[in-house]
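> only geometry, no sequence info:
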């Protein structure tokens, strides 16, 4: 598989290492210092693009990959307010897009556990639910995309919670509070906590390094090749 890396920071380099170990080829590396090389001619050498950049550049990067006819796997977070427009564009050009807030296999299993637990807890209003996420200090968005995904799953299952907030001062009973901490060198820890006067129930996912995220992104890239449409890690991992 020939891969274009759109974004060559720590995550891009981790993806490169995993891809090369698996026998894949990196045919293009795009970062801030060579953005002019992000052309149709250069991207056409790739079977798939893996995009890990920032919230301000992700939408344009994804659209360019789709415009140039190359399947794109994106793990950038902080841009989902524009998801509907990007999804519509993908469909309009008969493109291929796989998006996930987190490509780690363990996190995606954690997502399934989170949904199931929330389904159970809907019937027990004495338990209040909150989230805590810890990332390294270079993490640009807060809360993290993974925390938002967890929160949205809970909101879909627990009717007494209507919106998430990252502001403790603004917390109301219908709010699902997300506490964001930035501590080096933490690659990512997510807590889902149900608390009552009697006891607490907590599930935790802790990443030890970036290898899980990188391996999942490469797995998603292999899944995208030869397909058309919009997919998630649920399809990639056979969870749906």
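That came in fine, so what should we check first? Here the structure is a predicted model, which means the values were calculated and not measured.

> going forward, measure contacts and count neighbours with C-alpha atoms only.
Fine.

> for residue 46, see how far away the residue nearest to residue 228 when sequence neighbours are not counted is.
Closest residue in space to residue 228, ignoring its immediate chain neighbours: residue 96 at 4.8 Å, by CA to CA, 6 or more residues apart in numbering. The spacing between residue 96 and residue 46, counted by CA to CA, to the nearest Å, is 14 Å.

> what is in contact with the two at once?
Counting by CA atoms under 8 Å, 6 or more residues apart in numbering, the contacts common to residue 96 and residue 46 are residue 70.

> give me the more crowded residue out of the two.
residue 96 (24 against 19; other CA atoms under 10 Å).

> so the more buried one makes contact with residue 223?
No - look at residue 96 against residue 223 with CA atoms under 8 Å: they stay out of range, at 10.5 Å.

> helices of the chain, residue ranges please.
Taking DSSP state H to define them, one finds helices in the chain at 10-21, 40-43, 58-67, 83-92, 105-121, 145-157, 211-224, 233-236.

> which residue, other than its chain neighbours, is closest to residue 1?
residue 24 (5.1 Å).

> for the residue of the chain most remote from its centre, give its distance to residue 128.
Distance from the centre of the chain peaks at residue 198, with 34.4 Å (CA atoms, centre = their mean). Separation of residue 198 from residue 128 (CA to CA) stands at 12 Å.

> can you check residue 4 too?
Distance from residue 4 to residue 128, by CA to CA: 44 Å.

> then residue 28?
In terms of CA to CA, residue 28 sits 48 Å off from residue 128.

> dump the helices of the chain into JSON lines; add distance to residue 182 and mean neighbour count as well.
What follows is those, written out as JSON lines (distance: least, CA to CA, whole Å; neighbours: other CA atoms under 10 Å):
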{"stretch": "helix 10-21", "distance to residue 182": "17", "mean neighbour count": "17"}
{"stretch": "helix 40-43", "distance to residue 182": "35", "mean neighbour count": "16"}
{"stretch": "helix 58-67", "distance to residue 182": "22", "mean neighbour count": "20"}
{"stretch": "helix 83-92", "distance to residue 182": "26", "mean neighbour count": "14"}
{"stretch": "helix 105-121", "distance to residue 182": "19", "mean neighbour count": "17"}
{"stretch": "helix 145-157", "distance to residue 182": "13", "mean neighbour count": "20"}
{"stretch": "helix 211-224", "distance to residue 182": "19", "mean neighbour count": "22"}
{"stretch": "helix 233-236", "distance to residue 182": "26", "mean neighbour count": "18"}
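
> please compare the first structure with the one that follows:
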């Protein structure tokens, strides 16, 4: 499989190593203002860039009939536009706020716990996410996905980074040097706390998941998620 890497920072380099170990070839390594030269040779593109570049990267792939996997967060106000473009072009697209197998299992656990807790009124939910200081968006895409899972399965309507109302989930976003990603969900009452947590030890899990998604999407058309890739539905 020939892969275009859109974003060649720390994550891009880990993805490259894992892809090569799995027998794939890298035909484009794009950073900053680099051109898309070489994209036409790719079987798939993997986008781990920055929020300001994600829409351009994804659009260019879909316009050129290249399946695209995106793990960039912080651009989701344009997600519906990318879905519409994918459908218009009869393309293939996966966005994931987090490609780690463990995190996607954590998402399922979070949804299930939210359903259980929705009828137990004495608990108030809150979240904490911790990432490295180079992360540009807050809260993380993973935290937003977790919050959406709770909202979809409870009476909560939104989330907030501060001064959360009764129907909002408070997310405490922290930036600490050299933390790959830690996410916690708390259900607090006067008598106890229920907590679920995922701790990433390095970037390997994110990178492997992205490469697995790129392998999975070959020959497919449509808009998918990691639930499809991992058959978690």
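Everything's here; your move. Treat the numbers as computed from the prediction; the structure is a model and nothing was measured.

> which residue is nearest the middle of the first structure?
Residue closest to the mean C-alpha point of the first structure, counted by CA atoms, centre = their mean, is residue 101 at 1.1 Å.

> the second structure: which residue goes with that residue?
Here residue 101 of the first structure is matched to residue 97 in the second structure, going by TM-score structural alignment.

> and what of residue 210 of the first structure?
Aligned partner of residue 210 of the first structure by TM-score structural alignment: residue 203.

> got a list of what residue 212 of the first structure touches?
103-106.

> quick one: residue 9 of the first structure and residue 29 of the first structure, what's the gap?
Residue 9 of the first structure is 10 Å from residue 29 of the first structure, where distance means CA to CA.

> and if you look at residue 189 of the first structure?
From residue 189 of the first structure over to residue 29 of the first structure (counting by CA to CA), the distance is 29 Å.

> those two: who's more crowded?
Using other CA under 10 Å as the criterion, residue 189 of the first structure and residue 29 rank with residue 29 on top: 22 against 19.

> surely the more buried one meets residue 13?
No - using CA under 8 Å, residue 29 of the first structure is not in contact with residue 13; the gap is 9.7 Å.

> residues contacting the match of residue 101 of the first structure?
Contacts here follow CA under 8 Å, 6+ apart; on that basis residue 97 of the second structure touches 71-73, 141-142, 145.

> same thing but at 10 Å, please
Shown in contact with residue 97 of the second structure (CA atoms under 10 Å, 6 or more residues apart in numbering): 70-74, 76, 103-104, 140-146, 206, 225-226.

> ok, now residue 186 of the second structure?
Contacts of residue 186 of the second structure (CA under 10 Å, 6+ apart): 123-128, 193-197.

> only whichever of these are buried, select them in PyMOL.
Selection command for PyMOL covering only the buried members of the contacts of residue 186 of the second structure, criterion 16 or more other CA atoms under 10 Å:
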select buried, resi 123+124+125+126+127+128
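
> got the contacts of residue 186 of the second structure as JSON lines, with distance to residue 157 of the second structure columns?
Shown next, in JSON lines, are the contacts of residue 186 of the second structure (distance: CA to CA, whole Å):
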{"residue": "123", "distance to residue 157 of the second structure": "16"}
{"residue": "124", "distance to residue 157 of the second structure": "13"}
{"residue": "125", "distance to residue 157 of the second structure": "12"}
{"residue": "126", "distance to residue 157 of the second structure": "13"}
{"residue": "127", "distance to residue 157 of the second structure": "15"}
{"residue": "128", "distance to residue 157 of the second structure": "18"}
{"residue": "193", "distance to residue 157 of the second structure": "22"}
{"residue": "194", "distance to residue 157 of the second structure": "21"}
{"residue": "195", "distance to residue 157 of the second structure": "21"}
{"residue": "196", "distance to residue 157 of the second structure": "21"}
{"residue": "197", "distance to residue 157 of the second structure": "22"}
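
> what sits in contact with each of residue 96 and residue 223 of the first structure?
48, 73, 231.

> which residue in the second structure lines up with the second one?
Meaning residue 73 of the first structure. Mapped onto the second structure by TM-score structural alignment, residue 73 of the first structure lines up with residue 69.

> can you pull the contacts of residue 98 of the first structure?
Neighbouring residues of residue 98 of the first structure by CA under 10 Å, 6+ apart: 50, 71-75, 217, 220-221, 223-224, 229-233, 235-236.

> try 8 Å
Contacts for residue 98 of the first structure (CA under 8 Å, 6+ apart) come out as 72-74, 220, 224, 230-233.

> from the residues you listed, pick the one nearest residue 54 of the first structure.
Residue 54 of the first structure lies nearest to residue 74 out of those, by CA to CA, at 10.6 Å.

> would you confirm that residue 221 of the first structure contacts residue 70?
No - between residue 221 of the first structure and residue 70 there is no contact under CA under 8 Å: 11.1 Å.

> find the residues that touch each one of these two.
Common neighbours of residue 221 of the first structure and residue 70, using CA under 8 Å, 6+ apart, are 48-49.

> and residue 239 of the first structure, how far is that from residue 73 of the first structure?
To residue 73 of the first structure, residue 239 of the first structure is 18 Å away according to CA to CA.

> okay, the helices of the first structure in a markdown table with distance to residue 170 of the first structure next?
Compiled in a markdown table, these are given as follows (distance: least, CA to CA, whole Å):
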| stretch | distance to residue 170 of the first structure |
| --- | --- |
| helix 10-21 | 34 |
| helix 40-43 | 46 |
| helix 58-67 | 30 |
| helix 83-92 | 27 |
| helix 105-121 | 23 |
| helix 145-157 | 17 |
| helix 211-224 | 33 |
| helix 233-236 | 33 |
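
> follow-up on the earlier one: tally of neighbours for the residue nearest to residue 1 of the first structure?
Quick note: residue 24 of the first structure (other CA under 10 Å) scores 16 neighbours.

> what do you get for residue 123 of the first structure?
Residue 123 of the first structure sits with 11 neighbouring residues when counted by other CA under 10 Å.

> how about it, what does it touch?
Shown in contact with residue 123 of the first structure (CA under 8 Å, 6+ apart): no residues.
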